[in-house]
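S.K.: Test case, fold it:
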Amino acid sequence: MKIGNIDFGERPLFLAPMEDVTDVGFRMLCKRFGAAMVYTEFVSADAIIRSIKSTLDKMHINDEERPVGIQIYGKDVDSMVEAAKIVESVHPDIIDINFGCPVKKVAGKGAGAGMLKNIPLLLDITREVVKAVKTPVTVKTRLGWDKENLIITDLAEQLQDCGIQALTIHGRTRSQMYTGNADWTLIKAVKDNPRIHIPIIGNGDITTPQEAEEAFDNYGVDAVMVGRATFGHPWIFQEMRQYIDAEKARKEGGTPVVPAVLTIDDKIDILEEQLRINVERIDEYRGILHTRRHLAASPIFKGIPNFRQTRIAMLRAETVEALTDILEQCRAFLKSSEKAQAESSGEAQAESGKAQA
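M.R.: Okay, here's the model as predicted:
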């Protein structure tokens, strides 16, 4: 699969752009564990033009994370074109236009998914941004505004005609927000359209390696974008990549590579590294703010009894020392629990062996 001159290989996995989530520290970890493409948090065209520092900071790119896209949103042609030109000066590999954000403060003002109620303007913005920059332009959008307006099959052709070089489709309408199940059948309908020649990237409800593999097999997408399942779980890309590659080897009659399995120590170390990266990049207070929501959402802590109180403590931590102490307590508990389970399993196998004898 290629976007412009960037070759992502077969069945690539992308990190979704997410506000307050996909900062540079998190992106670098996801890249390390196999994300073929990462995106910045989405940035407002108006804020870019006004040189708002917090917005410009979100556009900082580290060469280690490339290829990387910067995603912009806005509600009029002139500001989006001007913002795209400014973004291009930062040298991202891709400029992505957000026509999919459903939150009220964005869509309610006519930007993001709000553009799905004004298709002529949506197409004008896309067309003019493509003409204004040399960087490949892509779009991320939804199936339509609501279930009575599932317009994505026609819209995909129109966006392609505007000159975009890839299209990401989240399998929900704006009215669904993030509820219900993503509908991948319409994503498949777009991909199966013989007129569509640009890559189609599927997004929505991909939380396991098996679901990623099924998205490629069942819906034919060129890439899969993973969003909320990455919270506190940047190594999910490694798990997905290993599973997809193993399935390919199995289907082709080859010998699958034995997957690398991360230990509890490995995973806690990764989360602590994310904390260090963010603190060093910004400062202690804001670095913790960027990191602690990931820690509180990490699936590795699900086995801890009454984790709710620990989660609250994580979200209230204000120093690196306090947050690290909580992580070390979690590490000690999880390793102790893991050891107890292994011993219990060993004893059970021994008893089973005696019974058979």
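S.K.: C-alpha only now, for contacts and for neighbours.
M.R.: OK.
S.K.: The top helix by length along the chain packs against which elements?
M.R.: Longest helix in the chain by number of residues (criterion: DSSP state H): helix 320-356. Packed against helix 320-356 by the contact rule (3 or more Cα pairs under 8 Å, 6 or more residues apart in numbering; DSSP states H and E) you find helix 264-281, helix 307-316.
S.K.: any idea which of these is most buried?
M.R.: helix 264-281 (a mean of 18; mean count of other Cα atoms under 10 Å).
S.K.: Before we compare anything, build this one as well:
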Amino acid sequence: MQIGPYLLRNNVFVAPMAGVTDRPFRQLCKQLGAGYAVSEMAASNPRLWATEKSARRTDHAGEMEPKAVQIAGADPQDLADCARFNVGRGAQIIDINMGCPVKKVCNSWCGSALLQDEALVERILNAVVRAVDVPVTLKFRTGWNRANKNALNIARIAEQAGVQMLTLHGRTRADGYAGEAEYDTIAMVKAAVKIPVVANGDITTPEKARDVLAITGADAVMIGRAAQGRPWICREIDYFLRTGTHLPAPLVDEVSALMQEHLEAHYAFYGEFLGVRTARKHIGWYVRELDGGEAFRRQMNLLESTSEQLAAVAGFFEMQQRFGERLQYRPADIDQQAMAA
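M.R.: Alright, predicted model coming up:
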């Protein structure tokens, strides 16, 4: 599929996730088969643009194209200015966040809180589309709550404003991440507009991706939490969609090398002190479904240097070779069950 001038290599995308989809992680996901990945959301408040945190979130140096930045805010002019600022820093696509359900974001009338005011949504979308000469996309939810679902109205407003792609998480803001994603709403939105629609929510396996595409008629799927610690899920889904067959589990040696590469890029991006601490969640996600993963995670969280982390990760995956040359997944809570016994 295509977004503006950018022809994407497949229709398996990685969702923007705060504290997760930084440049090293996006690059790794693209390397492992993702056709598209969007940055963590950047605040539109101009007082925050120069902060170290914001600068990192919009850093795309060396990243595979297209480079997409997600922006969040509530003021049309601030969002338009933020879009221009990020295009000036190299953003090739601007994505507007109207999907985040987090209270801190919604209390500032940002994210999915905006869905309560369709007139403001229209002003924001028109302002941002007019402000930049790159494609503008929108990520949103089905509504504020089950009694106030307005995804169809929002989709039509966005298409009229010139938004070039919609990503719809099939839940309301009130749902958070609970319950089943409502794919019927995504299907209705897809039928109502002519621009590409991306289905998001609960897509955790190749079969689920196939089924969601069939149910919704969507042009692509967006993977969120399922990519945490398993970025190769992108190539697994892409391969299954193309062939109807599964790739084997990745080789232990390959995952060990990928983790070393990811961690070294992560340390270079954040520096040693912050890098060690922010890497812990990624390492925990990588090992959570592997034998001894929970015990290893607890021990690894005590390490304070990059060299110790790298050595510990290499040692853990060397131990995984005992179970075979390919990763042997197991339920994430099996360590706790063993301890309880």
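S.K.: need the contact list for residue 220 of the second structure.
M.R.: 11, 12, 13, 197, 198, 199, 213 (Cα atoms under 8 Å, 6 or more residues apart in numbering).
S.K.: hang on, isn't the fourth one packed against residue 167?
M.R.: Yes: counting by Cα atoms under 8 Å, residue 197 of the second structure touches residue 167, with 5.8 Å between them.
S.K.: Tell me where the stretch 1-150 of the second structure has strands.
M.R.: 2-3, 6-7, 12-14, 36-43, 68-72, 93-98, 136-141, 143-145, 148-149 (DSSP state E, counting those that start in this stretch).
S.K.: Return the distance of the last one from the chain's centre.
M.R.: Here the centre of strand 148-149 of the second structure is set off from its chain's centre by 24 Å, with Cα atoms, centre = their mean, to the nearest Å.
S.K.: And that strand against the first structure, how far off on average?
M.R.: Taken against the first structure, strand 148-149 of the second structure registers an average deviation of 0.9 Å after superposition, with mean Cα distance after the TM-score superposition for the first structure.
S.K.: cool, the first one as well?
M.R.: Here the mean offset of strand 2-3 of the second structure against the first structure after fitting is 1.4 Å, by mean Cα distance after the TM-score superposition for the first structure.
S.K.: and that strand, how far out from the chain's middle?
M.R.: The answer for strand 2-3 of the second structure is 18 Å, by Cα atoms, centre = their mean.
S.K.: Likewise for the longest one?
M.R.: With Cα atoms, centre = their mean as the basis, strand 36-43 of the second structure stands 8 Å off its chain's centre.
S.K.: and the angle from that strand to strand 68-72?
M.R.: 30 degrees (axes from the mean of the first three to the mean of the last three Cα atoms, to 10 degrees).
S.K.: would you list every one of the helices in the second structure?
M.R.: Using DSSP H, helices in the second structure cover 23-31, 52-57, 76-88, 103-106, 118-131, 151-161, 183-192, 206-216, 233-243, 252-270, 272-287, 293-300, 306-320, 334-340.
S.K.: Any idea which of the ones you listed gets closest to residue 174 of the second structure?
M.R.: helix 103-106 (10.2 Å; Cα to Cα).
S.K.: what about whatever residue of the first structure lines up with residue 55 of the second structure, how many neighbours?
M.R.: Taking TM-score structural alignment for the superposition, residue 55 of the second structure sits opposite residue 56 in the first structure. As a burial measure, residue 56 of the first structure scores 17 neighbours (other Cα atoms under 10 Å).
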